[in-house]
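> Quick one: sequence and predicted model below, then my questions.
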Amino acid sequence: MKMNAMLRKDAHLLVIGGARGLGFELARAAAGQGARVTVTGRDAHAAEARAAELGPRARGLACDLSDDAALRRLFTGIDVVDHLVITAIERDKNTVADFRADAAARMMLIKTVGYANAVAHALPKLDPDGSVVLFSGLSMWRPSPGSTTMSMANSAVIGLVNSLAVELAPVRVNAITPGSVAGTEAIDNADPVMAEFFETQRQRTPAKRLPAPGDIVAAVLFLLTCPGVTGENLVVDAGAHLL
């Protein structure tokens, strides 16, 4: 019998970056379990529209991780956060040979300082029995074409998790590191160079399959609900890193 980790029905899950992609799939699963869910996006109307798809116990709010004032506004309207997940990302295709410092700086701001600042603003609202999950990425170990900045940022997320797990205890803090995920926008709309990269990743996996969005959701729910896990980085790449 397949069993998924379950959130409390009265728990409040906040997914920053949850108006699209894997964040939205997580929010959908949590709402299906009866949890209260808040999803954010940079555009308030878009976030509200996505939240409406999740039912009456969900809401959508605006949030830009590069804007401290926006983070303050977000948490002013929130009572308690049982679980915080940050999936938000600024995609930046950058190389050292053709380095665009302005684009790199914005991306790093969002996924390093922005992640830390979001947790700082959430801290007064975090339940002591709650948890935080930050999204990293496999590019810190296996760079993809143009992933220079992303590789740096994903590595930084792991360092941040190590620090927060100690500093925020008893709140638990973990990271998840997805590999290439089948059925996502990045793969479905990949250019030929990236499509070849993703196929290589698939071939690297022992079972010759990439993880699906549902695999990532199940892994995040495990991290959110397992009281014995903190300071960990859970790699969900179907074993691609082994070969």
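Perfect, I can see it now. Numbering: from 1, shown residues only.

> going forward, measure contacts and count neighbours with C-alpha atoms only.
Fine.

> Going along the chain, name the strands of this protein.
12-16, 36-41, 58-62, 81-86, 126-135, 172-178, 233-236 (DSSP state E).

> Would you mind pulling up the elements that the third one packs against?
Contact here means 3 or more C-alpha pairs under 8 Å, 6 or more residues apart in numbering; DSSP states H and E; on that basis strand 58-62 packs against strand 36-41, helix 44-52, helix 68-76.

> What is the neighbour count of Arg28?
22 (other C-alpha atoms under 10 Å).

> again but with Arg50, I slipped
So Arg50, with other C-alpha under 10 Å, has 21 neighbours.

> in this protein, which spans are helices?
Remark: helices assigned in the chain by DSSP state H are 21-32, 44-52, 68-76, 101-108, 115-122, 148-167, 185-188, 192-204, 213-225.

> Could you export the strands of the chain as TSV, including mean neighbour count and distance to Thr200?
TSV is the format used below for those (neighbours: other C-alpha atoms under 10 Å; distance: least, C-alpha to C-alpha, whole Å):
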stretch	mean neighbour count	distance to Thr200
strand 12-16	26	31
strand 36-41	26	32
strand 58-62	22	37
strand 81-86	24	28
strand 126-135	22	23
strand 172-178	25	16
strand 233-236	20	16
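
> A further structure is provided below for comparison with the first:
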Amino acid sequence: MVVAHRVNTIRPCASSWRCSHEIGGATRRLTLDLARPETIADALAGVGEVDHLVISAIEQSVNSLDDFDIADAERTVTIKLVAYAETVRAPRERLTPDQSRC
């Protein structure tokens, strides 16, 4: 299978440009804000067929009971439960036949 292009979706920072360059090929960089899952479908609207979808590292937070931060906890839950699902749901009709479907 030939990959026509790769899309690297990552939060904006200097390392995201480096990652896109290191992947090589016809890599296109998109920025998704996983803390705002309502924006994900629009951000992925211009992406064509999807051969592989990987959701990898996210920002890590330490939230102990002694120093519990409700806003930080809500952000983490939103990313892990809502945004991950939306990131798969939004392009699911464009997953190629060899790709697993949810």
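Right, received. Where do you want to start? Everything numeric here is computed off the predicted structure, so don't read it as measured data.

> Post the TM-score for the overlay when you can.
Remark: TM-score between the superposed chains equals 0.80 [TM-score structural alignment, normalised by the length of structure 2]; 102 aligned residues with a C-alpha RMSD of 2.3 Å.

> quick one on the thing from earlier: which among the strands of structure 1 is found nearest to Thr225 of structure 1?
Proximity to Thr225 of structure 1, assessed across those by C-alpha to C-alpha, is greatest for strand 126-135 (7.9 Å).

> thinking again about what came up before, quick one: the strands of structure 1 as CSV, columns for distance to Ala156 of structure 1 too.
CSV is the format used below for those (distance: least, C-alpha to C-alpha, whole Å):
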stretch, distance to Ala156 of structure 1
strand 12-16, 18
strand 36-41, 23
strand 58-62, 25
strand 81-86, 14
strand 126-135, 11
strand 172-178, 11
strand 233-236, 12
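
> now for the helices and strands packed on strand 58-62 of structure 1, which one comes closest to Phe135 of structure 1?
Using C-alpha to C-alpha, the nearest of these to Phe135 of structure 1 is strand 36-41, at 15.2 Å.

> which residues are in contact with the closest one?
9-20, 24, 27, 30-31, 47, 51, 57-64 (C-alpha atoms under 8 Å, 6 or more residues apart in numbering).

> starting at the chain centroid, how far to that strand?
For strand 36-41 of structure 1, the separation from the chain centroid amounts to 13 Å (computed by C-alpha atoms, centre = their mean, to the nearest Å).

> and what of stretch 12-28 of structure 2?
So, by C-alpha atoms, centre = their mean, the centroid of stretch 12-28 of structure 2 is 14 Å from its chain's centroid.

> And that stretch, end to end?
One end of stretch 12-28 of structure 2 to the other measures 13 Å (C-alpha to C-alpha, to the nearest Å).

> contact partners of that stretch?
So stretch 12-28 of structure 2 is contacted by Ala4, His5, Arg6, Val7, Asn8, Ile10, Arg29, Thr31 (C-alpha under 8 Å, 6+ apart).

> What number of residues are in the vicinity of the aligned residue in structure 1 for Leu44 of structure 2?
Alignment note: Leu44 of structure 2 maps to Phe75 in structure 1; criterion TM-score structural alignment. The number of residues packed near Phe75 of structure 1 is 18, by other C-alpha under 10 Å.

> same thing with the one 5 residues further on?
Val80 of structure 1: 17 surrounding residues under other C-alpha under 10 Å.

> what does Val82 of structure 2 give?
16.

> ok, now how distant is the nearest residue to it once chain neighbours are set aside from Ser61 of structure 2?
Using C-alpha to C-alpha, 6 or more residues apart in numbering and skipping residues adjacent in sequence, the residue nearest Val82 of structure 2 is Pro37, 6.7 Å away. Separation of Pro37 of structure 2 from Ser61 of structure 2 (C-alpha to C-alpha) stands at 19 Å.

> thinking again about what came up before, now do the contacts for the match of Leu44 of structure 2.
Residues near Phe75 of structure 1 by C-alpha under 8 Å, 6+ apart: His121, Ala122.

> now do Ala35 of structure 2
Arg75, Thr76, Thr78, Ile79, Ala83.

> Buried ones among those?
Thr76, Thr78, Ile79, Ala83 (16 or more other C-alpha atoms under 10 Å).

> Provide a list of residues in contact with the second one.
When the contact criterion is C-alpha under 8 Å, 6+ apart, the partners of Thr78 of structure 2 are Leu34, Ala35, Pro37.

> Just tell me what Leu30 of structure 2 corresponds to in structure 1.
By TM-score structural alignment, Leu30 of structure 2 lines up with Leu61.
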